[in-house]
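**Q** Make a model of this:
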Amino acid sequence: MSHTTQAYRAAILHSLADPSKVGVEQSYEYFEDGLLVVEEGQVLACGPAEELLVRFSGVTVTEYPDALITPGFIDTHIHFPQVGVIGSYGTQLLEWLNTYTFPAEGRFADAEVAAENAEVFLGELLRNGTTTALVFGSVHKQSVDAFFEAALARNLRMIAGKVLMDRNAPDFLQDTPESGYADSKALIERWHGKGRLSYAVTPRFAPTSSSEQLALAGKLFGEYPGLYMHTHLSENLKEIDWVKALFPERKNYLDVYDHHGLIGPRAVFAHGVHLCDDECARLGETGSAVAFCPTSNLFIGSGLFDLPRVEGHGVRVGLGTDVGGGTSFSQLTTLSEAYKVLQLRGESLNPFKSLYLATLGGARSLYLDDKIGNFAAGKEADFVVLDYKATPLLEFRLKQAKTFAEKLFALITLGDDRAVKETFAAGRSLHRRD
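**A** This is a model prediction of the structure:
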């Protein structure tokens, strides 16, 4: 056994498949007294402690009483430059951009500001148990450099890209089709595939990119293997009307991206609150994904995402916090809001489906389910330790739970960053709560 082999003992829960496809009982694995064995940053084994302690005798074991180990959370849509405006008052999407977002992003022309914010941003992700995220930078190359430098130092699996905007934005945030292409290409060659990092071609959304810029973005998306495409889609009704006016020749909002080659595997569209059936079908048949962002959709007043309908068309769906329009880095809090969104639609969200969305479902949306998302042997050892006694209320509530499903639901509903006891990436502890 390698001297780097470590084991972690607690209750352990991970997803095996989508509950919507295989049924709840077949969708997860739970060990009341479990052992997660990690070697060289990868999962070596996961199962009942009683069995694995015999098999791995002599391995150092860290025990976590009154705790639950799950895979690290995966955030499929978040804005790195918007941390400083999270929780800002009183607008919907288009006003939000002009009032808060664009001024905040303008500060990232300063490399020192970008570096400072990268430290805060990654610290918050890890403090909330998030180990992988699909991240918007600003229009500035240095914002992406700063983010990737900080992520590489922590050996995190992260995806990010420079925003592309050549119109309908302040002059200080605009690039050109040619400069956006050249800057993105330089960043790809510097960072894509380095460590556990990947690059995403990132047009902000159709209204802020000309057809020329979208065409070059589509060209770039096809030029390097394993690239991502990350943008916004059908978040707000006024936004959709704006897109219709700007691209009258296209049959719907998604068709704008489709026409320019910005669709397919590893293309992730944030929000999708107001998708039509044709758009859902096209997303499903092309292997594209949608990021469900409940806290921002409620906070900015965009609407209620129809999860069953979108998934019913075969669309991959992950969970996004959408900080800073979203109001929390916590995936637990985000799942609590997701439950409320579905309640308002007359639907329900089973706690094991919630776990899937935040872990294996997110990995599948990002085509990373061969690397992260659960504790299958050989996967990267990204995991989080959740504290059942994080707050007096949580501890009291969990004592009343009669089943593990009830316990998990209460943990999701009442949990937040305080519930995260420790966060590991590639087998290394990167956050430990005091």
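**Q** contacts, neighbours, all on C-alpha from now
**A** Noted.
**Q** What is the neighbour count of residue 1?
**A** 10 (other Cα atoms under 10 Å).
**Q** Please report how far it lies from residue 60.
**A** For residue 1, the distance to residue 60 equals 11 Å [Cα to Cα, to the nearest Å].
**Q** The structure of the following sequence is requested for comparison with the preceding one:
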Amino acid sequence: MTITLALRASLLHYTDDPALTEDGIHWHADGLLLLEGEKIVAAGDYAALKHLVPDELTVQHHPGKIIMPGFIDTHIHYPQTDMIASPAPGLLPWLEQYTFPTERQFQNPAHANDVASFFLDELLRCGTTTAMVYCTVHPESVDAFFTQSEQRNLRMVAGKVMMDRHCPEFLQDTAESSARDSDALIQRWHNQGRQLYAITPRFAPTSTPEQLHLAGELAKQYPDTFIQTHVAENKDECAWARSLFPNARSYLDIYDQVGLMRPRAMYAHCIWLDDEDRRRMAETQSAVALCPTSNLFLGSGLFDFDKAEAANVPLSIATDVGGGTSFSMLQTMNETYKVARMGGRYLPASRMFYTATLGAARAMQLHNTIGNFQSGNEADFIIVDPKATPLLARRSAHINSLEEQLFVLAMLGDDRCIEATYAAGKLVHSKI
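**A** Reported below is the predicted structural model:
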């Protein structure tokens, strides 16, 4: 073992859901994080680990700061970066007026590279080190994204949108071409370095039964790939999906019938599910990407935490840019808390930080790779400044517990709190 980087600060990470066990949260007020190259070696109290630091290695000390795993955003659209905060009365008009025209430009590789570069830098600036990302129907958009991600050595998941009906002709593929293109992209990018591929039908109404069937065949052929799509976001969309697939028991069942529910499947929104849907999600280990800022922005509805947790559905939170209005997972926690409160649920901050780190990694079946400071995990982490703004500094002077500190960060924090971001042990963003 050769320690290559040692950082001293307060440390926060999880080994289990703090709602299930008090031992799930690990806090070291004076902590030490030790790395060997791209991997975590150890994390714990400074006094207990300092003897492992070689004499010739200087410990990087960040007093007053918190080191924690990088945030994981399980649902975001990189092509929508330039149309974030676009006004529309609802989801379907928003797609027609803004989303589809914006995505048309991604057949141009130069444009796709430019947006992908900005998008990834913005994620890193906000402390997000892994995301599940939608590209467009154009294979060029996927190549551009993964090329930019690979250059930064990030652990990213992305895929080409599959969409062969109910969209402008300039964005339509076909069932056959989408499967062929996706297969080629899987072979080119899945497990290429730290890149991972997601089979990506946009949502059931924009795919024919044939396209969804072929997506299911790909999911069966490549069982370690990811699956990502949308389901039950708003009532109009649900009614539309049911009218197009009258033989399905529910909107979610459309995907289930073609083999798109399994571990590593991520379903965005999941607001209007029923109890049988939730049971199937838990049974198949398909996960929810809760998108509170976009659900509020588009007036889609409020996620039901109690029913999801009663069914043991894997849960994560996501920004859903550009329907979501911030790249910041701290801001997303803020909205998550308010959505829960409107549903009569109090959500502790410790639970929100778990859901944005190890909880998301578990939902993605990547918990032995990212999400906490377990020895051997990839060294993706952030340095957080809890006094990054005058208001945060003043409020933090009156903190009485870790829970209160995390709550203040979730309510008042944003990108300004991220002092530095590391990916695979390398500094990839710094405010200084």
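**Q** Just give me the match in structure 2 for residue 249 of structure 1.
**A** Alignment note (TM-score structural alignment): residue 249 of structure 1 maps to residue 247 of structure 2.
**Q** Check the offset of the helix or strand harbouring residue 95 of structure 1 from the chain's centre.
**A** With secondary structure defined by DSSP states H and E, residue 95 of structure 1 is part of helix 93-96. In terms of Cα atoms, centre = their mean, to the nearest Å, the centre of helix 93-96 of structure 1 is set 22 Å apart from its chain centre.
**Q** which residues in structure 2 does the next helix or strand after it align to?
**A** Scanning forward in sequence from helix 93-96 of structure 1 by DSSP H and E, the next helix or strand is helix 102-106. Per TM-score structural alignment, the counterpart of helix 102-106 of structure 1 in structure 2 is residues 100-104.
**Q** contact partners of that stretch?
**A** 79-80, 82-83, 136, 167-168, 170-171 (Cα atoms under 8 Å, 6 or more residues apart in numbering).
**Q** and that stretch, which residues are buried?
**A** For stretch 100-104 of structure 2, burial by neighbour count (16 or more other Cα atoms under 10 Å) applies to 100, 102-104.
**Q** Quickly name whichever of these is closest to residue 254 of structure 2.
**A** Proximity to residue 254 of structure 2 was ranked across the buried residues of stretch 100-104 of structure 2 by Cα to Cα; first place goes to residue 100, at 23.6 Å.
**Q** Would you mind getting the average deviation of whichever strand in structure 2 runs longest from structure 1?
**A** Among the segments of structure 2 that qualify as a strand by DSSP state E, the longest is strand 25-36. Following the fit onto structure 1, the mean deviation recorded for strand 25-36 of structure 2 is 0.4 Å by mean Cα distance after the TM-score superposition for structure 1.
**Q** Could you list the buried residues of that strand?
**A** Buried residues in strand 25-36 of structure 2, defined by neighbour count with 16+ other Cα under 10 Å: 25-36.
**Q** can you check stretch 49-63 of structure 1 too?
**A** For stretch 49-63 of structure 1, the neighbour count (16+ other Cα under 10 Å) marks 49, 52-53, 56, 59, 61 as buried.
**Q** how about stretch 158-167 of structure 1, aligned to which bit of structure 2?
**A** Mapping stretch 158-167 of structure 1 onto structure 2 (TM-score structural alignment) gives residues 156-165.
**Q** Hmm, I typed the wrong one, I wanted stretch 189-209 of structure 1.
**A** Here stretch 189-209 of structure 1 aligns to structure 2 at residues 187-207, judged by TM-score structural alignment.
**Q** separation between the counterpart of residue 276 of structure 2 in structure 1 and residue 284 of structure 1?
**A** Taking TM-score structural alignment, the alignment pairs residue 276 of structure 2 with residue 278 from structure 1. From residue 278 of structure 1 across to residue 284 of structure 1, the span is 10 Å (Cα to Cα).
**Q** likewise residue 162 of structure 1?
**A** Distance, residue 162 of structure 1 to residue 284 of structure 1, by Cα to Cα: 26 Å.
**Q** Among those two, which residue is more densely surrounded?
**A** With neighbours defined as other Cα under 10 Å, residue 162 of structure 1 and residue 284 compare such that residue 162 has more, 28 against 20.
**Q** which ones are touching the more buried one?
**A** Here residue 162 of structure 1 is in contact with 136-141, 143-144, 184, 200-202 (Cα under 8 Å, 6+ apart).
**Q** My reading is that residue 158 of structure 2 is in a helix; is that accurate?
**A** No: if the criterion is DSSP: H, G, I helix; E, B strand; the rest coil, then residue 158 of structure 2 is strand and not within a helix.
**Q** Hmm, it is touching residue 191, no?
**A** No: counting by Cα atoms under 8 Å, residue 191 is not a contact partner of residue 158 of structure 2; they are 11.6 Å apart.
**Q** Between the two, point out the one with more neighbours.
**A** Counted by other Cα under 10 Å, residue 158 of structure 2 and residue 191 do not tie: residue 158 has more neighbours, with 28 against 15.
**Q** Can you tell me which residue is spatially central in structure 2?
**A** residue 73 (1.7 Å; Cα atoms, centre = their mean).
**Q** So that one, which state does it fall into?
**A** Of the three states, residue 73 of structure 2 takes strand under three-state DSSP.
**Q** That one reaches residue 356, doesn't it?
**A** Yes: between residue 73 of structure 2 and residue 356 there is a contact under Cα under 8 Å: 7.1 Å.
**Q** thinking again about what came up before, outside of the helix holding residue 95 of structure 1, which residues touch it?
**A** By Cα under 8 Å, 6+ apart, the list of residues contacting helix 93-96 of structure 1 from outside reads 236, 238-239, 300-302.
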